[in-house]
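K.L.:
my questions are about this predicted structure, shown below with the sequence.
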Amino acid sequence: MRLIRAFLIDRDERFVRQFAEQLEQTGEIVVVGHSTRGEQALQQIQRLKPDALFLDIHLPGMSGMELVQRVRENGDLFVVYVTGDKHLAIEAFSQKATDYLLKPVDEDRLHRAADRLRRLNNQ
């Protein structure tokens, strides 16, 4: 089984470290990079070419949704929003988000999202 290569983007460095551990504990995902800023993330994503982004909607410099639009200009990838803002889920799914996780991330919910990514990645 090939692990899903994930890139994390969140303005809170401490959250990024904790969430990276949670993701890798699923056994389905390996974190290949992370960033706390949108512009910086764009450069790293182009270089690392992850399978999936896990990102907050509210980022310094540009929103997570703007970032996803710019990344998708160069190809498609799985997008999982990880945010405390439950009010933007409909907009996120209208932009073809793969999943939407609310902070603090529930362990069972994270495993369901990882399983969904694995199934989609194997299609």
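P.N.:
The structure has been received and is ready for your questions.
K.L.:
going forward, measure contacts and count neighbours with C-alpha atoms only.
P.N.:
Will do.
K.L.:
work out for me the element residue 79 sits within.
P.N.:
Here residue 79 sits within strand 78-83, counting by DSSP states H and E.
K.L.:
try this one next to it:
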Amino acid sequence: MPTKLRTVVVDDEPLALKLMLSKLSKMPEVEIVASCKNGREAIDAVMEYAPDLMFLDIQMPGLTGLEVVKQLQNDVQPLIVFATAFEQYALDAFDAHAVDYVVKPIDDERIKVSVERALQRHLIQQQMKTKQQVIGAIESISDEKTVVWSTNESQPSKELKKIVIKDRDEIHIIAQADIQWIDAAGDYICVHAKGETHVKRSTLKEMLNELDESLFKRIHRSTIVNLSYIRKVIPHTKGEFFLMLGEFDKVKVSRNYKDVIKSYLASS
């Protein structure tokens, strides 16, 4: 049975969205699981459907396509093909590690090439899956003492310091209390605070050493959350959870780190 890419399509223009859905629906390698009119719907669809691929419009009101990628938790991000009316966005697209980009008006042959590239990348990821699971298991064992904590033990508190992030010509100084969550993306981390996402060159381990360990906990291989921002805990399949952080942000808790949330709930 041929591999099908579970796909989400995102575009704020109804006609463009309809056209893209029509073209993709004719491709045997594609299974469309959701269509979205804006960036917020796109993030929700990724969390709900865990798609393999997302065709994502770059220019949208509210969250742009590039901002959607920054907001997505790295552990659940699908392969991305950007759609744009302007070729100058191509560089930004590939800086965001996109599989490909297509320029509007959409050409059938160009979409076919994008899907083929995504399928090749997906098959490579599947081949690496077993190795990633083994590495993840080793990491979870080695990190076990930092993942699970007892509510009866007194935890040493660090002074709430500020995080300094240099962004081109600007330097942002962010209070730890304002940080909702952090996720790793290669050699960088994305710091989500007050509705904005800041990118900092650092590893997740280095950042953990800077943060107040009574507030910040690892809930996925590449994700840290500030416990004080948890508004809702939503049980998911196979022992996983979703966390609602503030009004909009939704992140997944993996099975290896579920005891963090259980301890948090027990102490609340």
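P.N.:
Structure received. Everything numeric in this text was worked out from a predicted model, so none of it was measured.
K.L.:
one step back: the strand holding residue 79 of the first structure against the second structure, how far on average?
P.N.:
Relative to the matching residues in the second structure, strand 78-83 of the first structure has an average distance of 0.6 Å after the fit, by mean CA distance after the TM-score superposition for the first structure.
K.L.:
starting at the chain centroid, how far to that strand?
P.N.:
Computed by CA atoms, centre = their mean, to the nearest Å, the chain-centroid distance of strand 78-83 of the first structure equals 4 Å.
K.L.:
swap in stretch 32-43 of the second structure?
P.N.:
The answer for stretch 32-43 of the second structure is 14 Å, by CA atoms, centre = their mean.
K.L.:
and the end-to-end length of it?
P.N.:
Separation of the first and last residues of stretch 32-43 of the second structure by CA to CA, to the nearest Å is 16 Å.
K.L.:
give the contact list for the closest residue to residue 35 of the first structure other than its chain neighbours.
P.N.:
Of all residues not flanking residue 35 of the first structure in the chain, residue 9 sits nearest, at 4.9 Å (CA to CA, 6 or more residues apart in numbering). Counting by CA atoms under 8 Å, 6 or more residues apart in numbering, residue 9 of the first structure touches 16, 34-38, 41, 53-56.
K.L.:
swap in 10 Å and give it another go.
P.N.:
15-16, 33-38, 40-41, 53-59, 64, 67, 81-82 (CA atoms under 10 Å, 6 or more residues apart in numbering).
K.L.:
again with residue 192 of the second structure
P.N.:
Contacts of residue 192 of the second structure (CA under 10 Å, 6+ apart): 70-71, 178-183, 198-199, 225, 249.
K.L.:
quick one on the thing from earlier: among the contacts of residue 9 of the first structure, which ones are buried?
P.N.:
Among these, those buried by neighbour count (16 or more other CA atoms under 10 Å) are 16, 33-38, 41, 53-59, 64, 67, 81-82.
K.L.:
which ones among these are found in strands?
P.N.:
Among those, the residues falling in strands (DSSP state E) are 33-35, 53-55, 81-82.
K.L.:
tell me the one of those nearest residue 120 of the first structure?
P.N.:
Nearest to residue 120 of the first structure among these is residue 53, at 14.2 Å by CA to CA.
K.L.:
count the residues that sit near residue 182 of the second structure.
P.N.:
The tally of other residues near residue 182 of the second structure (other CA atoms under 10 Å) stands at 27.
K.L.:
the first structure: matching residues for the helix or strand hosting it?
P.N.:
Secondary structure from DSSP H and E places residue 182 of the second structure in strand 179-185. When the first structure is aligned by TM-score structural alignment, strand 179-185 of the second structure has no counterpart there.
K.L.:
quick one: contacts for residue 28 of the first structure?
P.N.:
Listed by CA under 10 Å, 6+ apart, the contact partners of residue 28 of the first structure are 1-5, 111, 114-115, 117-118.
K.L.:
to which residue of the second structure is residue 28 of the first structure aligned?
P.N.:
Matched across to the second structure, residue 28 of the first structure falls on residue 29, judged by TM-score structural alignment.
K.L.:
how far away is that match from residue 9 of the second structure?
P.N.:
Counting by CA to CA, the separation of residue 29 of the second structure from residue 9 of the second structure is 15 Å.
K.L.:
swap in residue 95 of the second structure?
P.N.:
Per CA to CA, residue 95 of the second structure is found 21 Å from residue 9 of the second structure.
K.L.:
of these two, who's got more company?
P.N.:
The neighbour count for residue 95 of the second structure versus residue 9, taken as other CA under 10 Å, is higher for residue 9 (24 against 10).
K.L.:
which SS state does the more buried one fall under?
P.N.:
strand (DSSP: H, G, I helix; E, B strand; the rest coil).
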